[in-house]
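**Student:** Need coordinates for the following:
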Amino acid sequence: MTTALYVAAYALLSTGGVLLLRTALKDTGNLSVGTARTLLAEPSFLLGFLLYALSFVTWLLALRRYEVVAIFPVFVGVGYACVVLGGYLFLGESLSATRVAGILVIFAGMALLFR
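**Tutor:** Here you go, the predicted model:
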């Protein structure tokens, strides 16, 4: 698997997981045993947990293959950008100019790391 495939798989899995977990947790109050039981019966929570766990496995596979100083910033940067954009597109969360600028700075930093 190439670096790009690891990054793409991680980004899709982790973003999907985070967005589904956020959807499941959005209307919960304080976490309690009752809330946990309800969440464990919620398909969006279970699928979100599974996707996020698979993203962790993808991270471990990439970490085994690449230097941590090279792969970690890419995974975190791309993951952050995807979650921000996914939150905006699918959850109606805000996307300010500051967040867009932050994403651009992250990508500029990644470009500098690989020069």
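**Student:** okay, CA-based contacts and neighbour counts for the rest of this
**Tutor:** OK.
**Student:** Show me where this protein has its helices.
**Tutor:** 3-25, 33-40, 43-65, 68-91, 97-113 (DSSP state H).
**Student:** can you redo those as TSV with mean neighbour count?
**Tutor:** TSV is the format used below for the helices of the chain (neighbours: other Cα atoms under 10 Å):
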stretch	mean neighbour count
helix 3-25	20
helix 33-40	12
helix 43-65	17
helix 68-91	16
helix 97-113	13
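**Student:** one more, for comparison:
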Amino acid sequence: MAQDWNLSDDELETVMQRLDDAFVYGACDRVVSDIVNELMEEKRVNRLVTVPAVLLEKVMVMAGSEIYRLHAVGSENGGDGDAFVREEREIMRVMRQALDGENG
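**Tutor:** Down below sits the predicted model:
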């Protein structure tokens, strides 16, 4: 059963600790499966990913195009498209600084 999960030694230790807690009330295969699935979800949520710079640049270009599309839509409905674009550009600038590891 556990072979399909490909768990590291540390992850197996975590599962065993959680099983100890679960066995206080009794456990079955479903309990083991639930514990491992919970651990795998925690691992997924906390994972770090790497994106090639060229792909990140493409995403930023697409985001810029989307801002102009939204500007047009916002302007058509009586909104302030220019103010919206300024706000979105500032958000993108802050995001880019964060991705580049800069502070403010």
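**Student:** Now the TM-score, please.
**Tutor:** Here the TM-score for the pair of chains, by TM-score structural alignment, normalised by the length of the second structure, is 0.34; 52 aligned residues with a Cα RMSD of 3.1 Å.
**Student:** My guess is Val18 of the first structure contacts Tyr52. True?
**Tutor:** Yes: between Val18 of the first structure and Tyr52 a contact is recorded at 6.8 Å, counting by Cα atoms under 8 Å.
**Student:** Which strands or helices does the longest helix seen in the second structure pack on?
**Tutor:** As assigned by DSSP H, the longest helix anywhere in the second structure is helix 53-76. Counting contacts by 3 or more Cα pairs under 8 Å, 6 or more residues apart in numbering; DSSP states H and E, helix 53-76 of the second structure is packed against helix 81-100.
**Student:** outside of the helix it packs on, which residues touch it?
**Tutor:** Contacts to helix 81-100 of the second structure, defined as Cα atoms under 8 Å, 6 or more residues apart in numbering, come from residues Ile67, Tyr68, Leu70, His71, Ala72, Val73, Gly74, Ser75, Asn103, Gly104.
**Student:** Would you enumerate the residues in contact with the fourth one?
**Tutor:** By Cα under 8 Å, 6+ apart, the residues touching His71 of the second structure are Gly81, Asp82, Phe84, Val85.
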